[in-house]
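S.K.: sequence isn't available, so here's the structure alone:
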């Protein structure tokens, strides 16, 4: 669990808050922890989000994979409108202190220096229902082996009480509960969501999308590998443009494949569903929505 404590003082915490860390929403949110200031034992990642259009910071593979699942899908039937990573438990913390026993209060202070420590929840997720009503849920992502540590369990208990006090659903996700194959599939297509970042103008994007969809619809016995090669050859585009468009169509859910299986370019077009652009798209998978 991220805990900002290294050489931390109340003065430094106040400075971080003044600089905007842990504040904002959407594109303007500034995570309390980032890969530049915080050392990590895991593999760090910086990923531009689909929903926020900002760069997100992750300190482990598990955090990154769970983020991918949130980006692509829904959350228990709700649309996800914002994802704030490494959210600090500061606002309202004083109000729950009277409910904590001495052992739990210890987890909020450095036992050597007596300086305060800030607990950080991995994700604060903004949800929106069909009526446009907003609600929230919070999730901590952790390696299952670290749940045997009593101090970590006590910190999670503080988090649980904090979020319950604020009326926000809270839970812990371990790496064992994150489906690897769907997460890797989303990672594979994630950077292809915005075609303008590849220098394609809006008119080109429309033409290219329609043409690739036409090729897939008319070539049911061909593989995707053959189709993207045919796309590049017929339109005389740079090599790889067809594959980029295919990944884009998957990311935008204009095409539907079984995301519980590794994306396979040898897959025949007959096994790929072309989704009506004007219809309701639900290309997610049952396991992820249950997390």
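M.R.: Done, it's in. Quick caveat, the model's predicted, so the values are computed rather than measured.
S.K.: only C-alpha atoms from now on, for both contacts and neighbour counts.
M.R.: OK.
S.K.: can you give me the buried ones in stretch 50-64?
M.R.: Under the neighbour-count criterion of 16 or more other C-alpha atoms under 10 Å, stretch 50-64 has 50, 52, 54, 55, 56, 57, 58, 59, 60, 62, 63, 64 buried.
S.K.: apologies, that question was intended for stretch 257-269.
M.R.: Those would be 257, 259, 260, 263, 267, 268, 269, for stretch 257-269 by 16+ other C-alpha under 10 Å.
S.K.: please apply the same query to stretch 185-199.
M.R.: So, applying 16+ other C-alpha under 10 Å, buried residues of stretch 185-199: 185, 186, 187, 189, 190, 191, 192, 193, 195.
S.K.: identify the farthest-apart pair in the residues you listed.
M.R.: 185 and 195 (18.3 Å; C-alpha to C-alpha).
S.K.: take a look at this one as well, against the first:
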């Protein structure tokens, strides 16, 4: 890693704090030497820059945010260091060396939360498994559901289609018929099966023809 601020600096910058458009992730993509599969995407509902540290995180963010039962999704959410150390000691694991984070924390309409840990595949090291156990127990102690999700099991077609249509969530960005249809899908004025196949312009034009019949 490079350009990584200290925990004290992150606290001063209020990283890992806030909600909605005001949330600042505890870890940002700029902290990594190689950008690799990291990405900064735009939350189409708030305009906030969302820092995803893997392609799987990017896909999962789109899927979570598309679900209107989730009113907020916060990435790279920090866990209380002292509590994670205590949990590690209770489990007989080496304690974490630094503040742990949860990949995604979704807040539901009813105020409940669900924590998600996103992994590329199921081939996990012993240490990864230990840290996942610590993370899950942390959230159980908070009375919060914690789920482990794998990129290999995600509907990547759905995620990619969400990205395509939400580029035109803002009506001011609409410039032609196709982008207008994408806008209406993005604001959910028009229903479209997003998880079946990659969206093509011909599909959107057929959709318009059906709507105008």
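M.R.: Noted; the coordinates are in hand. Not measured: the values here are computed from a predicted model.
S.K.: any idea what the TM-score is?
M.R.: Their TM-score after superposition, calculated using TM-score structural alignment, normalised by the length of structure 2, is reported as 0.86; 209 aligned residues with a C-alpha RMSD of 2.6 Å.
S.K.: what residue in structure 2 is paired with residue 193 of structure 1?
M.R.: Using TM-score structural alignment as the criterion, residue 193 of structure 1 maps onto residue 169 of structure 2.
S.K.: report the buried residues of stretch 95-112 of structure 1.
M.R.: 97, 104, 106, 107, 108, 110.
S.K.: so what corresponds to the fifth one in structure 2?
M.R.: Superposed on structure 2 with TM-score structural alignment, residue 108 of structure 1 falls opposite residue 96.
S.K.: now its match, nearest residue through space, not along the chain?
M.R.: Closest residue to residue 96 of structure 2 apart from its sequence neighbours, by C-alpha to C-alpha, 6 or more residues apart in numbering: residue 85 at 6.4 Å.
S.K.: surely the one you found touches residue 99?
M.R.: No. If you go by C-alpha atoms under 8 Å, residue 85 of structure 2 and residue 99 don't touch, sitting 9.4 Å apart.
S.K.: if we can go back for a sec, what is the nearest of the buried residues of stretch 50-64 of structure 1 to residue 233 of structure 1?
M.R.: residue 50 (30.2 Å).
S.K.: can you tell me which residues contact the spatially most central residue of structure 2?
M.R.: By C-alpha atoms, centre = their mean, structure 2 has its centre lying nearest to residue 61, at 2.8 Å. Residue 61 of structure 2 sits next to 73, 104 when contact means C-alpha atoms under 8 Å, 6 or more residues apart in numbering.
S.K.: distance check, the corresponding residue of structure 1 for it against residue 179 of structure 1.
M.R.: Residue correspondence to structure 1 (TM-score structural alignment): residue 61 of structure 2 is matched to residue 67. Using C-alpha to C-alpha, to the nearest Å, one gets 12 Å for the distance from residue 67 of structure 1 to residue 179 of structure 1.
S.K.: equivalent range in structure 1 for stretch 14-22 of structure 2?
M.R.: Residue span in structure 1 matched to stretch 14-22 of structure 2, by TM-score structural alignment: 20-28.
S.K.: now do that stretch: distance to the chain's middle.
M.R.: 16 Å (C-alpha atoms, centre = their mean, to the nearest Å).
S.K.: end to end, how far does it reach?
M.R.: Note: stretch 20-28 of structure 1 ends 10 Å apart using C-alpha to C-alpha.
S.K.: buried set for that stretch?
M.R.: Those would be 21, 22, 23, 26, 27, for stretch 20-28 of structure 1 by 16+ other C-alpha under 10 Å.
S.K.: could you dump those residues to JSON lines with secondary structure?
M.R.: Below are the buried residues of stretch 20-28 of structure 1 laid out as JSON lines (DSSP: H, G, I helix; E, B strand; the rest coil):
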{"residue": "21", "secondary structure": "coil"}
{"residue": "22", "secondary structure": "coil"}
{"residue": "23", "secondary structure": "coil"}
{"residue": "26", "secondary structure": "helix"}
{"residue": "27", "secondary structure": "helix"}
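S.K.: and of those, the nearest to residue 3 of structure 1?
M.R.: Of all the buried residues of stretch 20-28 of structure 1, residue 22 has the smallest distance to residue 3 of structure 1: 13.3 Å, by C-alpha to C-alpha.
S.K.: need the contact list for the closest one.
M.R.: Going by C-alpha under 8 Å, 6+ apart, the list of residues near residue 22 of structure 1 reads 29, 30, 31, 32, 86, 87, 88.
S.K.: just give me the closest of those to residue 16 of structure 1.
M.R.: residue 32 (8.1 Å).
S.K.: looks to me like that closest one is in a helix.
M.R.: No. Secondary structure of residue 32 of structure 1 (three-state DSSP): coil, not part of a helix.
S.K.: so it makes contact with residue 88?
M.R.: Yes. Assessed by C-alpha under 8 Å, residue 32 of structure 1 is found in contact with residue 88 at 6.2 Å.
S.K.: average offset between the lengthiest helix in structure 2 and structure 1?
M.R.: Longest helix of structure 2, by residue count under DSSP state H: helix 126-141. With mean C-alpha distance after the TM-score superposition for structure 1, helix 126-141 of structure 2 departs from structure 1 by a mean of 0.5 Å once superposed.
S.K.: equivalent range in structure 1 for the next helix or strand after that helix?
M.R.: Using DSSP states H and E, the helix or strand that directly follows helix 126-141 of structure 2 along the chain is strand 145-150. Residue correspondence for strand 145-150 of structure 2 in structure 1, counting by TM-score structural alignment: residues 169-174.
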